[in-house]
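A.B. asks: starting from these lines, generate the structure:
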Amino acid sequence: MTEFIIRTIELGGLLGIFVLMALENIFPPLPSEIIMGLGGVAVARGAMEYWPLLLVGSAGTTLGNYWWYWICDRWGRTRLEPFVTRHGRWLTMEWHDVERAQAFFRRHGSWVVFAMRFTPVLRTLISIPAGLSHMGAVRFLVYTFAGALVWNLAMVELGRRLARSQELLGWLVLAIFVAAFGSYVWRVLTWKPRKRD
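C.D. replies: Below is the predicted model:
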């Protein structure tokens, strides 16, 4: 399976990396760890260049996060709350989660957009309060790109170093995929809306 994904990434090239990384931030079950990690394997094999992979992957991450930011900035609470309430199960969140994220954002400031890039679920969720708070677009893009660059650098390096151990790499990719996809499915199946007072 790992070899198939690596070949697919190599075939898609930088455009494929860009699209996958953008989608990873829009649709929860796609893990960036696998995309950029296996991109690192492609670098080790000489099928991809290190810096273009890192920059394009981070640009894709930034675009995916900007999509959520833009929606929230344009829609505001009035239009976003009914959307989250209606599709909460598939988003695996409810409006209460958005309110908590907003409170966290207000309490800690806009730098958390950078810091949250290193957490599995919150790295996408933090774009929502940033948009609802109408954070400056340029600052949002800079913080997001900078955080994504650091995270993706770690993933590419990990993949590059593990390229020599195909068996370990295969198990690691499988574990990450099962954890990410399984976690999403579990949250969808066990999701219950909070009872309103």
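A.B. asks: C-alpha from now on. contacts and neighbour counts both.
C.D. replies: Fine.
A.B. asks: so which other helices or strands are in contact with whichever helix in the chain runs longest?
C.D. replies: Longest helix in the chain, counting residues (DSSP state H): helix 50-91. Where contact means 3 or more CA pairs under 8 Å, 6 or more residues apart in numbering; DSSP states H and E, helix 50-91 is packed against helix 2-24, helix 32-44, helix 95-108, helix 127-132, helix 137-162.
A.B. asks: of the ones you listed, which is nearest Ala175?
C.D. replies: helix 32-44 (10.1 Å; CA to CA).
A.B. asks: for that closest one, which positions count as buried?
C.D. replies: For helix 32-44, the neighbour count (16 or more other CA atoms under 10 Å) marks 32-44 as buried.
A.B. asks: any idea how far Ala163 is from the spatially most central residue of the chain?
C.D. replies: Nearest to the geometric centre of the chain sits Asn25, at 3.7 Å (CA atoms, centre = their mean). In this view, Asn25 and Ala163 are 25 Å apart by CA to CA, to the nearest Å.
A.B. asks: ditto for Leu91
C.D. replies: For Leu91, the distance to Ala163 - CA to CA - is 34 Å.
A.B. asks: more neighbours: these two, which one.
C.D. replies: Neighbour totals were compared for Leu91 and Ala163, and Ala163 leads with 21 against 17 (other CA atoms under 10 Å).
A.B. asks: got the contact list for stretch 111-127?
C.D. replies: Here stretch 111-127 makes contact (CA atoms under 8 Å, 6 or more residues apart in numbering) with 25-26, 65-66, 68-69, 98, 101, 105, 130, 140, 143-144, 146-148, 151.
A.B. asks: rerun that using 6 Å as the cut-off
C.D. replies: Residues outside stretch 111-127 that contact it (CA atoms under 6 Å, 6 or more residues apart in numbering) are Asn25, Trp68, Tyr69, Tyr143, Thr144, Gly147.
A.B. asks: let's see this one next, to set against the first:
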Amino acid sequence: MAKWVISIISSTGSWGIALLMFLENVFPPIPSEVIMPLAGYMVTNGELSFISIVIAGTVGSVLGALPLYYAGRRMGEHRLNEWADRHGCWLTISRNDIESASRWFDRHGGVAVFFCRLLPGIRSLISIPAGIKQMNMASFLAFTAVGSAIWTAVLAFLGYWLGSSFQKVDEYLNPISWVIFGGLAILYIVRVIKQRRQGAAKQNA
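C.D. replies: From the prediction side, this is the model:
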């Protein structure tokens, strides 16, 4: 997988990073913990600049947060929970996920958007309650951008800091990352099946 990600970034540059980070937020096929360190490593080869990859990663993350924000804003909590019960399994979003993110938002307000952008697992979901509560768009974008910039910069610096050693790491990372990806794919399928059964049970109850 590592070589595949590197090939995409090599052929598309910063646009590829932005696209991968956008997809990671909407539907996480490849986590940012893989994308940005690999992009940081490519800086050491002179293919990209550090600033450009951080900007690209941040832009992709911010754009990826908007669909979930607007989903929450337009549908509201009740309709969104019903949608999650019926179809959320395809995006691995459940009612419990939405309610958990909502509690974070209720407890910490708009600042939760900033802090949650630094937390794997809830980074994308926090956009939903922000939309449900109709958080001011300018504030949402500002908190999302700052949190995303810090997250992408830290991950990119990790890859940059490893530098030439990353080539040796890649020899082990590439096969291991495919195993991890395969495991995540299996977990995704299991979760889809489980949520579909739970949704069917609720509809029949």
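A.B. asks: just to revisit the earlier point, same list, the helices and strands packed on helix 50-91 of structure 1, but as JSON lines with distance to Thr119 of structure 1 please.
C.D. replies: Below are the helices and strands packed on helix 50-91 of structure 1 laid out as JSON lines (distance: least, CA to CA, whole Å):
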{"stretch": "helix 2-24", "distance to Thr119 of structure 1": "14"}
{"stretch": "helix 32-44", "distance to Thr119 of structure 1": "12"}
{"stretch": "helix 95-108", "distance to Thr119 of structure 1": "14"}
{"stretch": "helix 127-132", "distance to Thr119 of structure 1": "13"}
{"stretch": "helix 137-162", "distance to Thr119 of structure 1": "10"}
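A.B. asks: kindly tell me how buried Glu94 of structure 1 is, as a neighbour count.
C.D. replies: 20.
A.B. asks: let me fix that, I meant to ask about Ala200 of structure 2.
C.D. replies: Around Ala200 of structure 2 there are 13 residues (other CA under 10 Å).
A.B. asks: next one: Arg100 of structure 1
C.D. replies: Residues near Arg100 of structure 1, counting by other CA under 10 Å, number 12.
A.B. asks: check His87 of structure 1 too.
C.D. replies: With other CA under 10 Å as criterion, His87 of structure 1 counts 12.
A.B. asks: distance of it from Pro31 of structure 1?
C.D. replies: From His87 of structure 1 to Pro31 of structure 1 the distance is 21 Å (CA to CA).
A.B. asks: state the distance from the residue nearest to the centre of structure 1 to Ser183 of structure 1.
C.D. replies: 16 Å.
A.B. asks: same thing with Leu11 of structure 1?
C.D. replies: Counting by CA to CA, the gap from Leu11 of structure 1 to Ser183 of structure 1 is 29 Å.
A.B. asks: which SS class is Lys192 of structure 1?
C.D. replies: At Lys192 of structure 1 the chain is in coil, as set by DSSP: H, G, I helix; E, B strand; the rest coil.
A.B. asks: which one is it nearest to, not counting chain neighbours?
C.D. replies: Leaving aside its sequence neighbours, Lys192 of structure 1 sits nearest to Arg89 (CA to CA, 6 or more residues apart in numbering; 7.7 Å).
A.B. asks: so how many other residues sit close to the one you found?
C.D. replies: Arg89 of structure 1, neighbours per other CA under 10 Å, totals 17.
A.B. asks: same check on the one 10 residues further on?
C.D. replies: Here the count is done by other CA under 10 Å, and Glu99 of structure 1 has 13 residues near it.
A.B. asks: again, but for Leu189 of structure 1
C.D. replies: Neighbours of Leu189 of structure 1 using other CA under 10 Å come to 12.
A.B. asks: which element is it on?
C.D. replies: Here Leu189 of structure 1 sits within helix 166-190, counting by DSSP states H and E.
A.B. asks: mind listing what's buried in that helix?
C.D. replies: Leu169, Val173, Phe177, Ala180, Phe181, Tyr184, Arg187, Val188.
A.B. asks: nothing else from me, thank you.
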